[in-house]
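1. coordinates only, sequence not included:
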């Protein structure tokens, strides 16, 4: 029987032992910013030596993955939503499905102390510390408000102002989140909305979520946001790769979100490259369609986009998570469990669903596919490794 010792927290520290694994622990808008220039995607290079090749480095958390059961590994690949005003309702699912993370959904003006207590209760039910995430972008998309969480200007407004204001705003917000136990902010938005489209872009422009209409300017803002947030203790997730700024439908409410312009050399990819270069812990994959990148599947289910473009072409080695695959209309044609399987098979690591009832079908489908297919089982192990590495980077575990 696997030994499991409960982990505990004191202040900002967290400790756990798992089978010998040591763990520690507004919206006024100005004109969009403009900057010139677009950098090319980073290139991969290889060195040649006459000496025998050295053994490959073993990732720090690989041994930890090997000590998890298949069910535990599958559970680590899920981030499941729970109402921010009632997060303790997810406690049973955290225990039963070994969830990797929770997403605090909705809007709240609760005091920081109350939220901190609820997050601690969720963590107390987890054998492995949870990534705790929310949407705290600012403007219309701000989960936490009230006396302890001041209103944050929209990205469009911040992008039009001084970089120092952007940096200080993000840093202050991240510090407030870290103090209540939030370890991941699903931000920044790295999508560029063309000036001629603006609010005609339902998911981003309509809510002023973009930093600007020029990819070079957006890239500079993303370069500012990533270290400001992560330096204050909250991991960033670049979204929504490979870009939602040109679509004319919202993937949450429609199956017709299509970007027919995006290619592997698209200038609108520059902000994502900038965020990767800045060290963002994660990238979120959109659920829109990109026919010139993959005519067969939405981005979340596309191996050419997730693995071919993001992993191979851009050399990204961090955490890849999905946009919501629970309630979103863009994925409705696929059975719930298979949504998780298809995302992981495409190269994704962490499946986001805002519906708690999806945890069971998704974990069951991942386990069944891993048992039936050795290649998929290896993919599950690789995805779990990326999740654990993100937890280590958040200070939740030490491998």
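-> Nice, thanks for sending it over. Predicted model, so just to flag it, every value in this text is computed and none were measured.
2. contacts and neighbour counts: CA atoms only from here.
-> Will do.
3. show me where the stretch 251-399 of the chain has helices.
-> Assigned by DSSP state H, counting those that start in this stretch, the helices in the stretch 251-399 of the chain fall at 270-277, 303, 336-346, 359-372, 374-393.
4. packing partners of the first one?
-> Helix 270-277 sits against helix 215-231, strand 235-241, with contacts defined as 3 or more C-alpha pairs under 8 Å, 6 or more residues apart in numbering; DSSP states H and E.
5. tell me which of the ones you listed sits most buried.
-> strand 235-241 (a mean of 27; mean count of other C-alpha atoms under 10 Å).
6. next up, a second structure to put side by side with the first:
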């Protein structure tokens, strides 16, 4: 009886198993894609309700990723054939895709390029429209934010605010990037989180300008800054730097660089731009900035030119005040706008706005909040079709004059696509709520939101983020030695002997090195306090080369001691960044009793005007590890300074 009962149960189970319907997976779409392009495959599953997944069986030929349960993105990597494997549970089917090499014309342009662009644009727009159809208003507004937070992991409050507001894009500061390993985990966690939440990959941005403004140091090359780069005299160098910087950023999953600075720095008293600008000549700025943008784009990192319409001619820092620029349009067109116009004509993808009032355009609102500037000038007159991103909305120029909520609505009304908040997400939530309420209350239309979100998603599609938004597998082991060599070469080419005949220290003479302290970052690993200074680092290296050398690090309370010590040395080298007060006085007093003095500018070259009596004046343009290492080699007579001043001195 018992055996009979078990046999019946077994038969029923076998019958039930046999009646389970096998799934059917239907794939609709093209079976060919070109290198560097993406196709969309529509996936339909019948017979099972389980989630479908896809993968490529050869990632060197193509990549495949599900956007949602019915859409797969296939991106061509290299010419060849590979399978996309679609799976539901233990059942799978393969779909063969051919990746075609891009045909080249004799001049290197893509064959039938215009037709390809049109087809690609149509495909991208169709894809983005499908994505947007599945998004709520709240999710769309979340795409219009770049938000920051403190630390190398996502704080609980930030995670909750992302969940609530669906913030779709992020910005890293140096406190987010101190460990390469942690950075990889952070970028991955952010992409996982927002893709699970909304189904759209994130822009992850950073200020990696080079020189004094870099936010990613450990695990990356600390590249030369803009004015130093322009001092090399060759704009092609900016392309090389852009390509290298972009490669390193994309390795870690960072896909947007808030650079380059296209401001024409024609005000020596500018407290915030200065050496972040390439030059006081609009054509030089356009040439170097345009090449930097080209290099970043080739590395699949979106450049964001800043600070439109121009932050070069002000003596007020927008972090703390609201500047006004009174120039007429004739002057703005000839100087401030020139580099932006050139970049726009060459396909610039994104522009960052400035919190400055341009009286010729709008006497009431700064550019970030001005419809006349963002829509009237930038969109309609200049024909810009890319993303308009605001500078940080927490700056006092905005907060003190308009408040977070009102400024957020004004910026979107003016034409901004993305609002930037670099600090905690508290202010971001305030701005988000203001925009959401403005739509619900009729002050903003949902069509206006859709305009920006469509532009944002199209750029994410264009930069391949829907197919591949994660860090590279070799990020931690990538060989950056070629980048280091390039950087050292550019440092040497940039060093400028602005005045004099100096070519190296005399080993037979005693030397005193005097400098200011650097607090922004380490000149060499492990340095702190007075040791993190040009004077200490140069003394250490030059002493090892056989020089009779000592050093002092300047502070006001050491003025008398340094002045007394200087009288005991044959030759003096003084290096300051932005000298003022007692520093200027020290140089002038020492020169009176010892004319064998070399002055080095570690920041703006305009400082030479403070010392008309000095015979030898060197411009390094920045206080960075690269500049210090270059100067040490120059003091040792290893090369001749051939840099050219990128600015005109009075």
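-> Alright, I've got the coordinates. Since the model is a prediction, treat every value here as computed from it, not as a measurement.
7. any idea what the TM-score is?
-> The TM-score (TM-score structural alignment, normalised by the length of the first structure) is 0.82; 358 aligned residues with a C-alpha RMSD of 2.8 Å.
8. circling back: could you dump the helices and strands packed on helix 270-277 of the first structure to CSV with distance to residue 261 of the first structure?
-> Below are these laid out as CSV (distance: least, C-alpha to C-alpha, whole Å):
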stretch, distance to residue 261 of the first structure
helix 215-231, 14
strand 235-241, 14
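9. of all those, which lies closest to residue 67 of the first structure?
-> strand 235-241 (25.4 Å; C-alpha to C-alpha).
10. residue 573 of the second structure against residue 600, yeah?
-> Yes: assessed by C-alpha atoms under 8 Å, residue 573 of the second structure is found in contact with residue 600 at 7.5 Å.
11. of those two, who's got more company?
-> residue 600 (25 against 20; other C-alpha atoms under 10 Å).
12. what sits against that one?
-> Residue 600 of the second structure makes contacts with 573, 574, 575, 576, 617, 618, 619, 620, as judged by C-alpha atoms under 8 Å, 6 or more residues apart in numbering.
13. which one of the residues you listed sits closest to residue 241 of the second structure?
-> residue 620 (17.9 Å).
14. tell me the residue in the first structure aligned with that closest one.
-> Mapped onto the first structure by TM-score structural alignment, residue 620 of the second structure lines up with nothing.
15. one more: residue 38 of the second structure?
-> By TM-score structural alignment, residue 38 of the second structure lines up with nothing at all.
16. skipping adjacent residues, who's closest to residue 38 of the second structure in space?
-> Nearest non-adjacent residue to residue 38 of the second structure, counting by C-alpha to C-alpha, 6 or more residues apart in numbering: residue 75, 4.2 Å away.
17. pretty sure that neighbour contacts residue 39?
-> Yes: checked against C-alpha under 8 Å, the pair residue 75 of the second structure and residue 39 is within contact range at 6.5 Å.
18. find residues that contact each of those two.
-> Listed contacts common to residue 75 of the second structure and residue 39 are residue 33; contacts here mean C-alpha under 8 Å, 6+ apart.
19. so which of the helices and strands packed on helix 270-277 of the first structure is nearest residue 56 of the first structure?
-> Nearest to residue 56 of the first structure, of these and by C-alpha to C-alpha, is strand 235-241 at 27.3 Å.
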